[in-house]
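J.: Let's see this in three dimensions:
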Amino acid sequence: MASALTDKLSRLVKNLSGQARITESNVTDMLREVRMALLEADVALPVVRDFIARVKDKALGQEVIGSLKPGQALVGIVNKELAATMGQGVSDINLAVQPPAVILMAGLQGAGKTTTTAKLAKHLIEKRKKKVLTVSGDVYRPAAIEQLKTVTAQAGAEWFPSSADQKPIDIARAAIDYARKHHFDVLLVDTAGRLAIDEALMAEIKALHAELKPVETLFVVDAMQGQDAANTARAFGDALPLTGIVLTKLDGDSRGGAALSVRQITGVPIKFAGTSEKIDGLEVFDAERHAGRVLGMGDIVALVEQVTAGVDIEAAQKLAAKVKSGGGFDLNDFLAQIQQMKQMGGLSSLMDKLPSQLTAKAGAMDMGKVEKDIGRKQGIIHSMTPQERKKPELIKATRKRRIAAGAGVQVQDVNRMLKEFEQMQDMMKKMSGGGMMKMMKRMGAMKGMMGGGGFPGMPR
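T.: Alright, predicted model coming up:
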């Protein structure tokens, strides 16, 4: 997270945590800084006023004054009230109805509604084990219908065809009839969006809502819009009985403003957050964990979930057994570790979930450059013959020139990659005894708790 809001609040958290004495004066100074940071992040003014009032009331109470570590107690209050502003904990979607459970997706054009529909389909298939059907009612943009078809296939769901010459009501009726006859658990209905709110859009979506009687009506809104996002959500909330909000593009630079405003202004919980452009880039929104991210405390739970979900535990166990038996660590294994890292969403995605004090040095690095370097390593290994990957000691000057030419890099890049490989190989040799197997057992225990495996590039 690189937003100005997080940078400012995390600095305040660091300064406050060590304070042994809290007075009305330093609380006032701190809240002035918080107020400015929130307003600059485009948080709505009424939300800022309410938040500051709640924090001040509790900060000057016995909870902080009587604490052995008042600075930390004050940070705890800020964290708690941030979470309260965005909603408490997790608000999951409701599927407790006679199938198919209909979920209506609403929002303006460009908010990411169609992609979010497919992301939600993937989430329901993988996390809730549901059979999902999607359909587009956007008869004004044929490209949107084709887009939904494409992203639905990527999500592993089924797509119901519709066309520009049909009426949205007729499409909805046909889709729900098909969903019933073919025993789908969930029907996701992607509706038409406009560049701005207008009466025709609202009338159409109201009619669709009346026809479908959805169990969930989710408003998809672009978090990059800041305060505008909250205002748009309020307008849709006045027209429709919204049950939840999906914030897209939460990985953007202005992260924080919309998330802090939209819940309080609409009274509707944030249920999901789009965290990347990838089809699996959708998270169940947890207000407490997001508050920790905003304050620069990171989200270690999400980090562990991401790592354990991305690691192939069987491959990790095979590698551990291979190294222990003296089979060695070759370039094929090195390539597999690189691919594991990419499978977990890349370095920038992992760094985003670490506390700010741990990523301070890394913040100076160009993560884009680091990711590019990882891709370059893959290209170099792919330019090698199978024999060279198994026996890196064969790679001398002539072979290095050929590999560099094949990968479109310099010989120095090949040398650098081989040096890194040798360093990891030495580490693997040192871990080839009981230490590796003990680590494997620990990672196995983590798999049991979290449903995943170990960390890439490390023995598991």
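J.: okay, CA-based contacts and neighbour counts for the rest of this
T.: OK.
J.: Stretch 170-190: how far from the chain's middle?
T.: Distance of stretch 170-190 from the chain centroid (Cα atoms, centre = their mean, to the nearest Å) equals 29 Å.
J.: if I look at the closest residue to residue 310 other than its chain neighbours, how far off is residue 309?
T.: Distances taken as Cα to Cα, 6 or more residues apart in numbering put residue 344 closest to residue 310, at 4.7 Å, once the chain neighbours are dropped. Counting by Cα to Cα, to the nearest Å, the separation of residue 344 from residue 309 is 8 Å.
J.: How about residue 22?
T.: Applying Cα to Cα to residue 22 and residue 309 gives a distance of 43 Å.
J.: Strands of the stretch 151-300 of the chain, start to end?
T.: 158-160, 186-190, 216-222, 244-248, 270-274, 282-284 (DSSP state E, counting those that start in this stretch).
J.: what's the third one packed up against?
T.: Taking 3 or more Cα pairs under 8 Å, 6 or more residues apart in numbering; DSSP states H and E as contact, the helices and strands that strand 216-222 lies on are strand 101-106, helix 113-127, helix 227-239, strand 244-248.
J.: Between strand 186-190 and that strand, find me the angle.
T.: On the basis of axes from the mean of the first three to the mean of the last three Cα atoms, to 10 degrees, strand 216-222 is oriented at 40 degrees to strand 186-190.
J.: how about this one, so we can line them up?
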Amino acid sequence: MAFESLTERLQDAMKKLRRKGKITESDVREMMREIRLALLEADVNFNVVKDFTKRVSDRAVGSEVLDTLTSAQQIVKIVDEELTATLGQEAVPLNKSPKIPTVIMVSGLQGAGKTTFVGKLANFLKKNNDARPLLIAGDVYRPAAIEQLKVIGQQIDVPVFDMGTDVSPVEIVRQGMALAQEQKNDYVFIDTAGRLHIDDVLMNELKEIKELATPDEILLVVDAMTGQDAVNVAESFNEQLSITGVVVTKLDGDTRGGAALSIRAVTGKPIKFVGTGEKLTDIEVFHPDRMSGRILGMGDMLTLIEKAQQDYDEQKAEELALKMQENTFDFNDFIEQFDQLQNMGSFEDIIKMIPGMNNIPGMDKVQIDPKDIERKKAMVYSMTPEERVNPDLLNPSRRRRIAAGSGNSVVQVNQMIKQFKESKKMMQQMSSGKMPAGMDQMFGGGVKGKMGKMAFNQMARKQQNAKKKALRKKRKKKR
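T.: So this is what the prediction gives:
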């Protein structure tokens, strides 16, 4: 998982600070040493580390912070603010052309994930902006590149323009642009060739494409797993092409995260998107403040809610709200909830987006086995249709039958039924706008705690709106 090692080290440094009643300059120096080591181990650029720790130290020691009763909280706030500033301060949107099409040229070294990212971003814009993109296959050197882009295009239902491998990439782009004008596509993505290393032939070709297409965006795709090499690549491409933004892929596989922390500070170019997995939906807008919260273990409720809104079907949300209202939530809905959560990503990542979860002892060690979900599904599928709709029918003999039919023990079946009842109770509380017992303590204090509570309230309002909408539809049908 992204930043795992860095998060662990920084959280340890912060915990030591919080245990102290009054903080001295010596405590701050010790914390700065821990942070410096943590950042260097995460493969963050040395100059970036040096500047970051100096800024934090100057603000912590050179103000009234140490004389206050909440000095530990204030220093954590300073670290959060400076980390956000290092990452870029705020999200930077895609450049948009005043006239169609908006042209996005995607560049990077071979293996960084350019072609997959083209599909992810086209799919993202199509879902969120009702965009009509055209993908241009400009990589004629890697045999499978064109075929890969075509397969991705089919998966997301977006057209791909190609002319095979015997035509120059510049001519392919020329004719692809003409087609986009004719079809009135509002976005054009140019998938360019990569190399294993930077050379003059590659750069000259990219410069020709840039001159012809005059792209609104030149996005450089870098692999987070390559660490400091990613920063060096970004510097080289920026010097030659004047890139407008960076995309960091495979962030889910890098436990250090040094590339993401260094690129903005070294190149001055914003990180616009991050790739968080292999699926074509695994893409996120890069929000520096939210990423800082994740790194410091403060959670990221806003991204969690956005993911839920993106992956959750509105019609199903209305149906679920009605079931909550009528108290008819059953095992079929329970399984559907698991499916929806699995679409949002790994449970470990979801848990870490909830503010305060890192403060619960043992929560950092929690690992949810996907096989456990399948076992629960097997138990439900071993029930009769009547039992799924009416859990009160599940007497001991029926539970023994379900255990035998699903290859589980009776104890496991009992645990699953208990989990179902707890889930039903919690969802009923949330659907009525109430915060489930104990959840308010998870959000903690300070700015991040307030953001977590605000985010919950926003989610609760959406639940209530969905419930009202579902009830209105039901009344209309009765009429």
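J.: Got a TM-score for the pair?
T.: In this superposition the chains share a TM-score of 0.87, using TM-score structural alignment, normalised by the length of structure 1; 443 aligned residues with a Cα RMSD of 3.0 Å.
J.: what does residue 432 of structure 2 align to in structure 1?
T.: Counting by TM-score structural alignment, residue 432 of structure 2 lines up with residue 438 in structure 1.
J.: do you know how far its match is from residue 326 of structure 1?
T.: On the measure of Cα to Cα, residue 438 of structure 1 and residue 326 of structure 1 end up 17 Å apart.
J.: With residue 449 of structure 1 instead?
T.: 31 Å.
J.: can you give me the helices in the stretch 1-150 of structure 2?
T.: Using DSSP state H, counting those that start in this stretch, the helices of the stretch 1-150 of structure 2 run over residues 4-19, 25-41, 46-61, 71-87, 114-129, 145-156.
J.: tell me which residues in the first one are buried?
T.: So the one you mean is helix 4-19 of structure 2. 4-14, 17-18 (16 or more other Cα atoms under 10 Å).
J.: Present those as TSV; the columns should include distance to residue 457 of structure 2.
T.: Output for those, formatted as TSV (distance: Cα to Cα, whole Å):
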residue	distance to residue 457 of structure 2
4	29
5	32
6	31
7	27
8	29
9	32
10	29
11	27
12	31
13	32
14	28
17	31
18	28
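J.: Closest to residue 350 of structure 2 out of the residues you listed?
T.: residue 4 (13.9 Å; Cα to Cα).
J.: which non-adjacent residue is nearest residue 76 of structure 2?
T.: Using Cα to Cα, 6+ apart, the nearest residue to residue 76 of structure 2 is residue 14, at 6.9 Å.
J.: And for residue 294 of structure 2?
T.: Distances taken as Cα to Cα, 6+ apart place residue 300 nearest to residue 294 of structure 2, at 6.1 Å, with adjacent residues excluded.
J.: and what of residue 227 of structure 2?
T.: residue 259 (5.0 Å).
J.: So that neighbour is in contact with residue 43, correct?
T.: Yes - Residue 259 of structure 2 lies in contact with residue 43 (Cα atoms under 8 Å); the separation is 7.2 Å.
J.: Who has more neighbours out of those two?
T.: For residue 259 of structure 2 versus residue 43, neighbours defined as other Cα atoms under 10 Å are more numerous around residue 259 (27 against 22).
J.: OK, contacts around residue 357 of structure 1?
T.: By Cα atoms under 8 Å, 6 or more residues apart in numbering, the contact list for residue 357 of structure 1 reads residue 296.
J.: what distance separates the longest helix belonging to structure 1 from the centre of its chain?
T.: The single longest helix within structure 1, with elements called by DSSP state H, is helix 411-430. Distance of helix 411-430 of structure 1 from its chain centroid, counting by Cα atoms, centre = their mean, is 32 Å.
J.: what do you get for stretch 191-208 of structure 2?
T.: Taking Cα atoms, centre = their mean, one finds stretch 191-208 of structure 2 lying 30 Å from the centre of the chain it belongs to.
J.: what sits up against that stretch?
T.: Outside stretch 191-208 of structure 2, the residues that touch it by Cα under 8 Å, 6+ apart are 105-111, 114-115, 118, 135-142, 169-170, 233, 240-241.
J.: again, 6 Å this time
T.: Stretch 191-208 of structure 2 has contacts (Cα atoms under 6 Å, 6 or more residues apart in numbering) with 106, 107, 108, 109, 110, 137, 138, 139.
J.: Is the second one in contact with residue 220, as I believe?
T.: Yes - the pair residue 107 of structure 2 / residue 220 is scored as a contact, 5.0 Å apart, by Cα atoms under 6 Å.
J.: how deep is residue 403 of structure 2 tucked in, by neighbour count?
T.: 21.
J.: didn't it look like it was pressed against residue 409?
T.: Yes - between residue 403 of structure 2 and residue 409 there is a contact at 5.3 Å, judged by Cα under 6 Å.
J.: residues touching residue 331 of structure 2, list them.
T.: residue 388.
J.: For stretch 29-37 of structure 1, give me the average deviation versus structure 2.
T.: Here the mean offset of stretch 29-37 of structure 1 against structure 2 after fitting is 0.8 Å, by mean Cα distance after the TM-score superposition for structure 1.
J.: in that stretch, what counts as buried?
T.: So stretch 29-37 of structure 1, judged by 16+ other Cα under 10 Å, has buried residues 30, 31, 34, 35, 37.
J.: Can you find the partner of the first one in structure 2?
T.: Think residue 30 of structure 1. In structure 2, the residue matched to residue 30 of structure 1 (TM-score structural alignment) is residue 31.
J.: Map residue 349 of structure 1 onto structure 2.
T.: Looks like residue 349 of structure 1 aligns to residue 349 there (TM-score structural alignment).
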